[in-house]
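Enquirer: Predicted model follows, preceded by the sequence.
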Amino acid sequence: MKTFARLIRRYVLAAVAISLLLVIMAVAAFLWVSLRFGLRWQEQFRYSSSEIADNLQRDSQGDFYFQEHDAEEWMGGYSWAMVLDDTGQVIWRYRLPQELDHAYTASEVAVFSRWYLQDYPVFCQVRDYGLLVIGMPKGSTWKYNFWTYPELVRSVLSWGGAAAIGVLVLILILCLIFSWRGSRSLQVVARGLDALAEGRTVELPTKGFAGELAEKLNQTSAQLQYRNEIIQQRDTARTNWIAGVSHDIRTPLSLILGLAEQMQRDTQLPDAARQKAGKIQIQSEKIKSLIEDLNLTSKLQYGVQPLRCKTVHAGPLLRTMVADFCNEPVSERCEVELELDREAENVSVRVDAALLARAIDNVLGNSVRHNSAPVHCRVKAEKQGNMLCITCTDDGVGYPAAVLTALQSSETGENTPHILGLHVVEQILQAHGGRADFEQNIPRGSKVILHLPIQ
């Protein structure tokens, strides 16, 4: 929602900035054009009509002459010039066209003094020696006159500034009103997007500025709701199927384990039969562990595994977990060493002890089951910043390259090895807000680092 508000503010500010920029550009263009044509005027016409009139003199004999420069210099750029006396007679001329060299009546003088003289733009200057008329080239200048009431000019000068400010204020108010209305519509859409992101159903009103967008969001929400229901049904069916199969297998598997254990302890059976019974028991334990992992990973993946978290000290918790593993039959082919530094001893973590024990059990059991010879396992806990790092290492053969690639990459393919037990470890740590890193131990063996956030 804040994003749309910022968007509206940026829009309004951008509109204001563009308007000011256009005004500045218009003023700059006007000044540039004025300067350009002013310089051009100076290049074409060296002197103004008033300067020419002031420097034109008449001596006592009635002859005209210019001061400082000759007539060619003063009249540079102009077409012709003449001086009329009070009766309208031409008493001085400069390159005056033949058709203009005649006497003029008062009415003719009144007309061309304001406008044109036979399409020549003219400027008139009154001096003691008469009326100086200077003609410019045809088409070089437009001359227009206008009239108005003095009250109108005074009103424009008095109220023009206030009217301009009022118009600008009105434009700003209208922009703010439309922006506010658009912002309200977009805020409704923003709340719909927030609800959609949280997985809730969206039903927005489809009227107003953002009605079409709201309708699209409603359609998207309906489609997502329908798909979520299908996915939920599928996930529930899959979880129930896995749980049902696990339950159905668990009963006959328990019978197989019990019979195998009885056969292994029966001294009347041959040694070969008792060894076969021991192998049956070991493989049955593997099947039991796989079923438990399959059931657990399904629950963790779909969020149906409850986390019964409690705040505990890391030292006693890890000692209990390692001791429980050492009491299992699989630990007969390994030696486990636990090391805790001082800081990690009393660190408090909030965990589901049963799930974390399952992760430790899977890591250590993986080291035992995938090494033919007995291995030495080492569990070390230390505090690193705000994380408790539990490092489990062994001195076995280490991870195969394909297994390590599958553990360190989320991509799966047809030839990806099955790493269900270690995948469960990843899920358990992620459920606790941590992570699991899988590496090769140096100089030999495998290494797993479990990162748990400290309470």
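Expert: Ah, there it is. Numbering: from 1, shown residues only.
Enquirer: C-alpha from now on. contacts and neighbour counts both.
Expert: Will do.
Enquirer: May I see the buried residues of the strand or helix carrying E337?
Expert: Element membership for E337, per DSSP states H and E: strand 334-340. Buried residues in strand 334-340, counting neighbours by 16 or more other Cα atoms under 10 Å, are found at 334, 336, 339-340.
Enquirer: repeat for stretch 210-230
Expert: For stretch 210-230, the neighbour count (16+ other Cα under 10 Å) marks 210-211, 213-215, 217-218, 221, 224-225 as buried.
Enquirer: export those residues to JSON lines and tack on distance to V167 and secondary structure?
Expert: Listed next are the buried residues of stretch 210-230 as JSON lines, based on distance: Cα to Cα, whole Å; DSSP: H, G, I helix; E, B strand; the rest coil:
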{"residue": "A210", "distance to V167": "29", "secondary structure": "coil"}
{"residue": "G211", "distance to V167": "31", "secondary structure": "helix"}
{"residue": "L213", "distance to V167": "33", "secondary structure": "helix"}
{"residue": "A214", "distance to V167": "35", "secondary structure": "helix"}
{"residue": "E215", "distance to V167": "37", "secondary structure": "helix"}
{"residue": "L217", "distance to V167": "39", "secondary structure": "helix"}
{"residue": "N218", "distance to V167": "41", "secondary structure": "helix"}
{"residue": "S221", "distance to V167": "45", "secondary structure": "helix"}
{"residue": "L224", "distance to V167": "49", "secondary structure": "helix"}
{"residue": "Q225", "distance to V167": "50", "secondary structure": "helix"}
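Enquirer: For the helix or strand following the strand holding E337, list every residue counted as buried.
Expert: Helices and strands here follow DSSP H and E; after strand 334-340, the next one along the chain is helix 342-345. The neighbour-count check on helix 342-345 (16+ other Cα under 10 Å) flags 344-345 as buried.
Enquirer: what comes into contact with helix 342-345?
Expert: The contact list for helix 342-345, computed with Cα atoms under 8 Å, 6 or more residues apart in numbering, reads 313-316, 381-383, 388.
Enquirer: Among the residues you listed, name the ones in strands.
Expert: Under the assignment DSSP state E, the contacts of helix 342-345 contribute 313, 381-383, 388 to strands.
Enquirer: The host helix or strand of Q57 packs against which elements?
Expert: For Q57, the element it lies in under DSSP H and E is strand 56-58. Helices and strands touching strand 56-58, by 3 or more Cα pairs under 8 Å, 6 or more residues apart in numbering; DSSP states H and E, are strand 64-66.
Enquirer: Could you list the residues in contact with the helix or strand following the strand it packs on?
Expert: With elements assigned by DSSP H and E, the helix or strand that comes after strand 64-66 is helix 71-74. Contact with helix 71-74 is made by 46-47, 52, 65, as judged by Cα under 8 Å, 6+ apart.
Enquirer: Use this one as the comparison:
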Amino acid sequence: MKGIMKIILRNVLSAGGIAVLLLITNLIILISWAAYSSKDQTPKYSISNISQDLKREGTNYILSDEASSLITDKFQWAMLLSDDGKVIWSKNLPEDVPLSYTSSDIASFSKWFLNDYPVKEWQHENGLFVLGDSKNSTWKYNFEASEISMYNAPKWLLAGLIINFLIAILLAFLFGIRFFLSLRIIIKGVEDMAEKKPILLNIKGAFKDLANNINITSTELLRQQKLIEKRDTARNNWITSVSHDIRTPLSMIMGYSSSLENNKNFSEEERKQFSIIRLQSEKIKQLVNDLNLTVKLEYEMQPLNIQPFYIAELVRKIVVDHLNNLRDDKYTLQLSVSDEVQSYMINGDMRLFERALNNIIGNSMKHNENGCDISIEMKKKKEYCIIEIKDNGTGFKDDVLENLNSSNEMPTGTSHGLGLFIVKQIIAVHGGTIHFENSENGSSIILYVNN
């Protein structure tokens, strides 16, 4: 409801402002036109000045040079009528203008025209001075109004302005409602499109093209969504099928290779080869498990066992397990935990968190075969617990680093494969973030988790 009122109020205020602006503009134009139209009536060019410059000397009439120029330049002709209606002086008098007039003739042309010539009259000391202009040069209209009408004119003008303003407000209100109704349909269509619902908007008017574009976009998005779902379903089914089919023969390979590895009847070299078969089979099994886990996390099919736990306690356990299983002194592992993190508790799946941290540590060892020093630092910043895992190994390649930080797609063609991708997924499903970077002497992975 607030949205409706805002839209209507905005349209009403806009219409009111436009109405006021138009009224002011029209008033300015009217004043400008009146000023322009009356510029020829200035005292310099008035008929009274010209009439005064017509002097009688004896039986002749003499017109000053300035007045004569004004008649020629600004008007067309002039004449002086005696009291009995005879023309006793003239200048540039047209041939179709009579030389004698009755009182009724004078009364007639003094209000309107003289043979279609617009004329002006002025009382001269020797008669009636008439100043004429060319035909079709001046428009005349006789207007009369009572004194009371002129007195009430400002009131009528104000009433007219108020009525115009109210009409503009009413029209704006109606147009605002119509605009909002069309806009509401558009907004509902966009919301449905975001929810991946089919859309078919049928709107006429200003939003017609926009509605058609939304219909086309919705159709295309639904088509692409079906293709994506079909592709994802095929990939999920393929991974599930392969994982299921490979487990049984893989278990047999691992079982037989382990038995052969421990069989004393084989030579040491043969037993090493059986050990290699077993280790590679275990890697294949781990890869299959990783594929299953990443698909389940991506499609939210992995059930989460959410419970509160102390993150520092979990990290200590992981570090101790790695230290106990280290068979080579070329790797070192150190842990630093700030006091404020000791009691930091989060709600999450502890098993998945353990998997993520093991993947990070294992990744550092896997890609630094010549050894490296791994350090884990835990600290608190605001509401976040920050876990930074560093190593002084070879670091990430530039393309790998960009893919890890900017892409949410499963990595392809990179040595840093499913392990770190699973880490990103685990942290994401728990509402945290992760950042990968290279330092001066190795790489750094920073986890931001909160409770």
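Expert: Cool, the structure landed. Model, not experiment: these values are computed from the prediction.
Enquirer: in the second structure, which spans are helices?
Expert: Remark: helices assigned in the second structure by DSSP state H are 2-37, 47-52, 65-74, 103-111, 147-194, 208-261, 268-298, 311-325, 350-366, 398-406, 418-429.
Enquirer: contacting residues around the last one?
Expert: Read that as helix 418-429 of the second structure. Counting by Cα under 8 Å, 6+ apart, 290-291, 293-294, 297-298, 352-353, 355-357, 359-360, 363, 404, 410-411, 433-434, 447, 449 sit against helix 418-429 of the second structure.
Enquirer: Please apply the same query to the second one.
Expert: With contacts defined as Cα under 8 Å, 6+ apart, helix 47-52 of the second structure is touched by 43, 67, 70, 120-122, 124, 129, 131.
Enquirer: Look up the closest residue to L221 of the second structure, ignoring the ones flanking it.
Expert: Here the nearest residue to L221 of the second structure in space, its sequence neighbours aside, is K196; by Cα to Cα, 6 or more residues apart in numbering that works out to 7.8 Å.
Enquirer: what's the spacing between whichever residue in the first structure pairs up with that neighbour and D352 of the first structure?
Expert: Alignment note (TM-score structural alignment): K196 of the second structure maps to G199 of the first structure. Noted for G199 of the first structure: a distance of 27 Å to D352 of the first structure, by Cα to Cα, to the nearest Å.
Enquirer: More neighbours: which of the two?
Expert: D352 (19 against 13; other Cα atoms under 10 Å).
Enquirer: Neighbours of the residue lying closest to that one once chain neighbours are set aside, how many?
Expert: Once flanking residues are discounted, D352 of the first structure sits nearest to C309: 4.2 Å by Cα to Cα, 6+ apart. When neighbours are defined as other Cα under 10 Å, C309 of the first structure has 14 of them.
Enquirer: ditto for G434 of the first structure
Expert: 18.
Enquirer: which residues touch the closest residue to S90 of the second structure other than its chain neighbours?
Expert: Spatial nearest neighbour of S90 of the second structure, excluding adjacent residues (Cα to Cα, 6+ apart): M79 at 4.0 Å. When the contact criterion is Cα under 8 Å, 6+ apart, the partners of M79 of the second structure are 87-91, 93, 129-131.
Enquirer: neighbour-wise, which of those leads?
Expert: Most neighbours among these, by other Cα under 10 Å: F129, with 25 neighbours.
Enquirer: just checking, that one touches L80?
Expert: Yes. Counting by Cα atoms under 8 Å, F129 of the second structure touches L80, with 4.6 Å between them.
Enquirer: Wait, Q281 of the first structure touches L255, no?
Expert: No. Using Cα under 8 Å as the test, Q281 of the first structure is too far from L255 to be in contact (10.7 Å).
Enquirer: When those two are compared, which one has more neighbours?
Expert: Here Q281 of the first structure and L255 are compared on neighbour count by other Cα under 10 Å; more neighbours surround Q281, at 21 against 11.
Enquirer: List the contacts of the counterpart of that one in the second structure.
Expert: Correspondence of Q281 of the first structure to the second structure, assessed by TM-score structural alignment: R278. Residues near R278 of the second structure by Cα under 8 Å, 6+ apart: 253-254, 257-258.
Enquirer: just to revisit the earlier point, so the residue nearest to D352 of the first structure makes contact with A353?
Expert: Yes. Here C309 of the first structure reaches A353: they are 7.3 Å apart, a contact under Cα under 8 Å.
Enquirer: Start and end of stretch 61-79 of the first structure, how far apart?
Expert: Using Cα to Cα, the two ends of stretch 61-79 of the first structure sit 27 Å apart.
Enquirer: whoops, stretch 28-47 of the second structure was the one
Expert: End-to-end distance for stretch 28-47 of the second structure, by Cα to Cα: 29 Å.
Enquirer: got the buried residues for that stretch?
Expert: Residues of stretch 28-47 of the second structure classed as buried: 45, 47 (neighbour count, 16+ other Cα under 10 Å).
Enquirer: do stretch 78-85 of the second structure as well
Expert: 78-82, 85.
Enquirer: Then stretch 153-165 of the second structure?
Expert: For stretch 153-165 of the second structure, the neighbour count (16+ other Cα under 10 Å) marks 164-165 as buried.
Enquirer: got a list of contacts for it?
Expert: Residues from elsewhere that reach stretch 153-165 of the second structure (Cα under 8 Å, 6+ apart): 16, 19-20, 23.
Enquirer: How about stretch 207-226 of the second structure?
Expert: With Cα under 8 Å, 6+ apart, stretch 207-226 of the second structure has contacts from 182-183, 186, 189-190, 193, 196-203.
Enquirer: same question, stretch 239-253 of the first structure
Expert: So stretch 239-253 of the first structure is contacted by 284, 288, 291-292, 294-295, 298-299 (Cα under 8 Å, 6+ apart).
Enquirer: Mind doing that once more with 6 Å?
Expert: The contact list for stretch 239-253 of the first structure (Cα atoms under 6 Å, 6 or more residues apart in numbering) reads I291.
Enquirer: Mean distance between that stretch and the second structure after superposition?
Expert: With mean Cα distance after the TM-score superposition for the first structure, stretch 239-253 of the first structure departs from the second structure by a mean of 2.6 Å once superposed.
Enquirer: Return the member of the contacts of M79 of the second structure nearest to I228 of the second structure.
Expert: Distance ranking of the contacts of M79 of the second structure against I228 of the second structure, using Cα to Cα, places L131 first at 91.9 Å.
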